[in-house]
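S.K.: missing the sequence, but the structure's below:
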């Protein structure tokens, strides 16, 4: 794959997404942020992404609902679920529904980057 990995970061915590976006961009990722499920769906319709990172708990849609829609819209795009509420059960439900993997929030940047790279590599092998 050539160029920066295109990441769609979906989380309704603006402070968290702002910091994470800056940290990832400094490391060469191209990051778009969606602060709601509806915003994420609009972003996905208007742009191509290599991987999405989706928070499980948001105000308008939960991460599992977003995952289900993403799977229908672009089945080959890997989705990494984030959960900050100790809800590993919901994260495992996400895996059962087709998520690539999950991370507990807050996560180490290195761990997230490893998951992003693994997801993109796996997508390339399946293409």
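M.R.: Received, thanks. Note that the coordinates shown come from a computational prediction; the quantities given were computed from them, not determined experimentally.

S.K.: switch to C-alpha atoms for all contacts and neighbour counts from now on
M.R.: Will do.

S.K.: helices or strands up against the host helix or strand of residue 69?
M.R.: For residue 69, the element it lies in under DSSP states H and E is helix 63-73. Contact analysis of helix 63-73 by 3 or more Cα pairs under 8 Å, 6 or more residues apart in numbering; DSSP states H and E lists helix 37-46, strand 51-55, helix 88-96 as its packing neighbours.

S.K.: buried stuff in it?
M.R.: 63, 64, 66, 67, 70, 71 (16 or more other Cα atoms under 10 Å).

S.K.: residues touching the fourth one, list them.
M.R.: This points to residue 67. 54, 79, 94, 97, 98, 99 (Cα atoms under 8 Å, 6 or more residues apart in numbering).

S.K.: any idea how far the third one is from residue 43?
M.R.: Taking Cα to Cα, to the nearest Å as the criterion, residue 94 is separated from residue 43 by 21 Å.

S.K.: just the helices and strands packed on helix 63-73: most buried one?
M.R.: strand 51-55 (a mean of 27; mean count of other Cα atoms under 10 Å).

S.K.: Name the residues that touch that one?
M.R.: Counting by Cα under 8 Å, 6+ apart, 5-12, 62-63, 66-67, 77-83, 116, 119-120 sit against strand 51-55.

S.K.: Included below, for side-by-side comparison, is a second structure:
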């Protein structure tokens, strides 16, 4: 796969060992990974227009996963967000989905499952962007008098 078109994943987790290992495992499978260890860093990286999917840990010091999700979605509604947690509860899952997460996985995460969720999230993002582009083209065509 041409790395220019490889899916770019923002990996957000305060556990440095997890971030390092997961980054290596995802990159080995052809993804490009931007790894950060705080919600603040994640929000600060929203200027990177190539990010397709964010994988965000729920429990982090500072701004937690839900607040990180909210701020990512405010800055970049087009990014699909997958939440990870070592302490899954139905309530936290509902809260994450309510704020725009596309999925919610429990740690330790199966890498094949995560890869499938990332692939699906990117397809969802691409479809939404294509739909938005098509609507913009229709709007332009309707606004022209020719």
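M.R.: Ah, there it is. Treat the numbers as computed from the prediction; the structure is a model and nothing was measured.

S.K.: TM-score them against each other, please.
M.R.: Overlay of the two chains. TM-score (TM-score structural alignment, normalised by the length of structure 1): 0.94; 127 aligned residues with a Cα RMSD of 1.5 Å.

S.K.: Identify, from the buried residues of helix 63-73 of structure 1, the entry nearest to residue 106 of structure 1.
M.R.: The nearest member of these to residue 106 of structure 1, counting by Cα to Cα, is residue 63 at 16.1 Å.

S.K.: Can you tell me the centre-most residue of structure 1?
M.R.: residue 53 (1.0 Å; Cα atoms, centre = their mean).

S.K.: what residue of structure 2 takes the place of that one?
M.R.: Matched by TM-score structural alignment, residue 53 of structure 1 corresponds to residue 55 in structure 2.

S.K.: and if you look at residue 13 of structure 1?
M.R.: In structure 2, residue 13 of structure 1 lands on residue 15 (TM-score structural alignment).

S.K.: what about the nearest residue in space to its match that is not next to it in sequence, how many neighbours?
M.R.: Excluding the flanking residues, the one nearest residue 15 of structure 2 by Cα to Cα, 6 or more residues apart in numbering is residue 37, at 6.9 Å. Residues near residue 37 of structure 2, counting by other Cα atoms under 10 Å, number 19.

S.K.: Repeat that for residue 61 of structure 1.
M.R.: If you count neighbours by other Cα under 10 Å, residue 61 of structure 1 ends up with 13.

S.K.: Then residue 108 of structure 1?
M.R.: Residues near residue 108 of structure 1, counting by other Cα under 10 Å: 10.

S.K.: Find me the equivalent region of the very next helix or strand once past the helix holding residue 69 of structure 1 in structure 2.
M.R.: Next along the chain after helix 63-73 of structure 1, taking DSSP H and E as the criterion, comes strand 79-83. Counting by TM-score structural alignment, strand 79-83 of structure 1 lines up with residues 81-85 of structure 2.

S.K.: Mean per-residue distance, that stretch versus structure 1.
M.R.: Stretch 81-85 of structure 2 differs from its equivalent in structure 1 by a mean of 0.5 Å after superposition (mean Cα distance after the TM-score superposition for structure 1).

S.K.: what sits up against that stretch?
M.R.: 53-59, 65, 69, 96, 100-107, 109, 117-118, 121.

S.K.: again, only this time at 7 Å
M.R.: Applying Cα atoms under 7 Å, 6 or more residues apart in numbering, the contact partners of stretch 81-85 of structure 2 are 53-59, 101-107.

S.K.: Let's have the buried residues of helix 63-73 of structure 1 in JSON lines, adding distance to residue 20 of structure 1.
M.R.: Output for the buried residues of helix 63-73 of structure 1, formatted as JSON lines (distance: Cα to Cα, whole Å):
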{"residue": "63", "distance to residue 20 of structure 1": "18"}
{"residue": "64", "distance to residue 20 of structure 1": "21"}
{"residue": "66", "distance to residue 20 of structure 1": "20"}
{"residue": "67", "distance to residue 20 of structure 1": "20"}
{"residue": "70", "distance to residue 20 of structure 1": "22"}
{"residue": "71", "distance to residue 20 of structure 1": "24"}
